[in-house]
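In: I'd like to go over a predicted model; first the sequence, then the structure.
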Amino acid sequence: MEQWLTMPNRQQKPSPSSIAVAAFARNAIWTMEAQGITEPELVDVVKKKSPRPVSQKTINNVLKARLDDAKLSTFDSLATALGVPLWVLFIPTLKASDLQSPNRERLVALVENYLKCKDDGRHHTETMAAGFAAKADLP
């Protein structure tokens, strides 16, 4: 398991929720860096766009992956402020470049189009993706 997925001060294997929170934090920070947004600026955007209040401390805890029990609405508020679908920020295997435009939009479109396909279309999409991944020699 990658080092960023391990949580500090824990001897046991990280829980699935800890892994998800760590992925969200890393991906949110990469998105902020790509957009040139600082944490105080993110706090301001969240305050403007979120229907529910999210404190600066909570945002800081999420970005430091210190909040295993955060509400889904908190994650959604941050994702909305960043202009990224919530589910994208929870993907643990993304690279920083996957979160930048136009790669992020292509990822979202790929998943949305896959979901619109019937079973045979999904099978073809899966086969093609597996073939391209094998050619790219991905880990």
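Out: Here it is on my side, so go on. Numbering: from 1, shown residues only.

In: drop to CA atoms for contacts and neighbour counts, all remaining ones
Out: Noted.

In: For the protein, which segments count as helices?
Out: 16-35, 39-49, 56-63, 72-82, 86-89, 103-116, 119-136 (DSSP state H).

In: Most tightly packed of the ones you listed?
Out: helix 16-35 (a mean of 20; mean count of other CA atoms under 10 Å).

In: Residue 42: what's it in contact with?
Out: 78, 81, 82 (CA atoms under 8 Å, 6 or more residues apart in numbering).

In: Please compare the first structure with the one that follows:
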Amino acid sequence: MTQVNEDEDTPPTIARLMRWGDGFFEGIACLESFLHWIRSGSSSVADLVVDPSTLSSRVEAFESALSELKEGVVSGEMEGGPPVGDDDIDRAHRLTTLLKTWTPGSDLPSEVATLAEQLVAKFGDEQEQTTTP
């Protein structure tokens, strides 16, 4: 993830947007790749685009980005973006928790695929990827 330098030259709103963008876009990209890996049926962790530790930290950053967006819209500091509900944040949190306890090489809890699918369906651009030749 890109490190945001929040010095006195960076307005708070810009710093918030940069944190949000990094966490959101890197997180959803990892979720899309992870979901592709799950759907491929591969049992080899070596086939993952990112290692399990990085995946877990990026999903955690995605969870934070969802909270950041929700809070930013409520406060009026941010506008636009996909609507984020508490249920979305709860899904991301549950996925983060499951990934942190998952031991690579062991079976993934079935709930992981469901949570990833729900988050990608709402926030990802997988639909565009699957309909483009």
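Out: Cool, the structure landed. All values reported here derive from a predicted model rather than from experimental measurement.

In: Please state their TM-score.
Out: With the length set by TM-score structural alignment, normalised by the length of the second structure, the two chains reach a TM-score of 0.30; 65 aligned residues with a CA RMSD of 4.5 Å.

In: Out of the contacts of residue 42 of the first structure, which is nearest to residue 128 of the first structure?
Out: Relative to residue 128 of the first structure, the closest of the contacts of residue 42 of the first structure is residue 82; by CA to CA it sits at 30.9 Å.

In: Quick check: the gap between the closest one and residue 125 of the first structure.
Out: 29 Å (CA to CA, to the nearest Å).

In: what do you get for residue 62 of the first structure?
Out: 34 Å.

In: do residue 39 of the first structure as well
Out: 38 Å.

In: just to confirm, which helix or strand has the nearest residue to residue 55 of the second structure once chain neighbours are set aside in it?
Out: Computed as CA to CA, 6 or more residues apart in numbering, the closest residue to residue 55 of the second structure that is not its neighbour in sequence is residue 30, at 6.4 Å. Assessed by DSSP states H and E, residue 30 of the second structure sits inside helix 12-40.

In: buried sites along that helix?
Out: 16-38 (16 or more other CA atoms under 10 Å).

In: Does the helix or strand harbouring residue 122 of the second structure pack against any helices or strands, and if so which?
Out: If you go by DSSP H and E, residue 122 of the second structure is part of helix 110-123. Where contact means 3 or more CA pairs under 8 Å, 6 or more residues apart in numbering; DSSP states H and E, helix 110-123 of the second structure is packed against helix 12-40, helix 86-101.

In: follow-up on the earlier one: tell me the angle of the helix or strand following the helix holding residue 30 of the second structure relative to helix 86-101?
Out: The first helix or strand that comes after helix 12-40 of the second structure along the chain, using DSSP H and E, is helix 52-75. Put simply, helix 52-75 of the second structure runs at 160 degrees to helix 86-101, going by axes from the mean of the first three to the mean of the last three CA atoms, to 10 degrees.

In: For helix 52-75 of the second structure, buried residues please.
Out: Quick answer for helix 52-75 of the second structure (16+ other CA under 10 Å): 52, 55-70, 72.

In: and if you look at stretch 115-131 of the second structure?
Out: So for stretch 115-131 of the second structure, counting by 16+ other CA under 10 Å, buried means 115, 116, 117, 119, 120, 123, 124, 126.

In: Rebuild the residues you listed as a markdown table, extending it with distance to residue 93 of the second structure.
Out: Formatted as a markdown table, these follow (distance: CA to CA, whole Å):
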| residue | distance to residue 93 of the second structure |
| --- | --- |
| 115 | 10 |
| 116 | 11 |
| 117 | 14 |
| 119 | 11 |
| 120 | 14 |
| 123 | 15 |
| 124 | 17 |
| 126 | 21 |
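
In: Okay then, goodbye and thanks.
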